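> below: sequence and its predicted model.
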Amino acid sequence: MPTQSFDDMFDEAMQDPEMAELINGYMAQMTVGIQLANARDEVGMSMDALSQQSGVAKSTIINIEHGEASPTIFTLTRLAAAMGKTFQTAFV
């Protein structure tokens, strides 16, 4: 039996609407987490400081940055404000 490349398996999985929805959701969570971590690093703020300034639990910040949480827009807005930034969304 020939082996299948990751790209081929991914393309096949994305053909299933339910699987595609799940994958796209996880990718969005990871993207938000990476963006939060980058913004926090950009302003030189620790997770502890961000937690104190925003009122969002440090454990929540960790979960968001690790792509393990699906934060509300309200939470992301609070985090952005604590860093002196604004939170924006986009449908592309």
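Everything's here; your move. Residues are numbered from 1 along each chain as shown.

> from here on, just use CA atoms for contacts and neighbour counts.
OK.

> where does Gln29 fall, secondary structure wise?
Gln29 belongs to helix 17-42 when assigned by DSSP states H and E.

> enumerate the positions of that helix that are buried.
20, 26, 29-34, 36-37, 39-40 (16 or more other CA atoms under 10 Å).

> adding another structure so you can compare the two:
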Amino acid sequence: MPQNSQQEKFAVIPGMTMIRANKSYSGSHSGMQYKFRLADDELEAVVWPWPWCLEKTDPEGVVSARFALTEEGMRQAEDWVCRQYWQDHRRWDKIRQAPMW
């Protein structure tokens, strides 16, 4: 996944049991927020910009992808979220540094 040591993996789902029990897991990295959630017997990964919650964010700023609800699908979803950050890290860093109000 990482192309160099700077591109570390930061999005890690604690495990399939946790996802099945809680239905979602969320986190953030720099100015990017992410969520893993169950959706129609699949694992959906979603990213959106800081600072608002997913429900209050303009849908045009939200990107998602679906994966198999398996251990391999979890790894693919984690990698996908990390790629979303690294492909546009300057944007996410700029969002993080912007004043909230």
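Sure, I can see it. What you see is a predicted model, and the numbers here were worked out from it, not measured in a lab.

> can you pull the TM-score for these?
Overlay of the two chains. TM-score (TM-score structural alignment, normalised by the length of structure 1): 0.26; 51 aligned residues with a CA RMSD of 5.1 Å.

> thinking again about what came up before, which SSE is immediately downstream of the helix holding Gln29 of structure 1?
If you walk from helix 17-42 of structure 1 toward the C-terminus, the next helix or strand you reach (DSSP H and E) is helix 47-54.

> next helix or strand past that next one?
Of the helices and strands lying after helix 47-54 of structure 1 in sequence (DSSP H and E), the nearest is helix 58-65.

> picking up where we left off before, and the helix holding Gln29 of structure 1, what does it pack against?
Here helix 17-42 of structure 1 touches helix 58-65, going by 3 or more CA pairs under 8 Å, 6 or more residues apart in numbering; DSSP states H and E.

> let me know the angle separating the helix it packs on from helix 47-54.
If you take axes from the mean of the first three to the mean of the last three CA atoms, to 10 degrees, helix 58-65 of structure 1 sits at 110 degrees to helix 47-54.

> buried stuff in helix 58-65 of structure 1?
By neighbour count on 16+ other CA under 10 Å, the buried set for helix 58-65 of structure 1 is 58, 60-61, 63-65.

> so the following helix or strand past that helix versus helix 17-42, what angle?
Using DSSP H and E, the helix or strand that follows helix 58-65 of structure 1 in sequence is helix 73-82. Here helix 73-82 of structure 1 points in a direction 20 degrees away from that of helix 17-42 (the same axes, to 10 degrees).

> what packs against helix 73-82 of structure 1?
Packing partners of helix 73-82 of structure 1 (3+ CA pairs under 8 Å, 6+ apart): helix 47-54.
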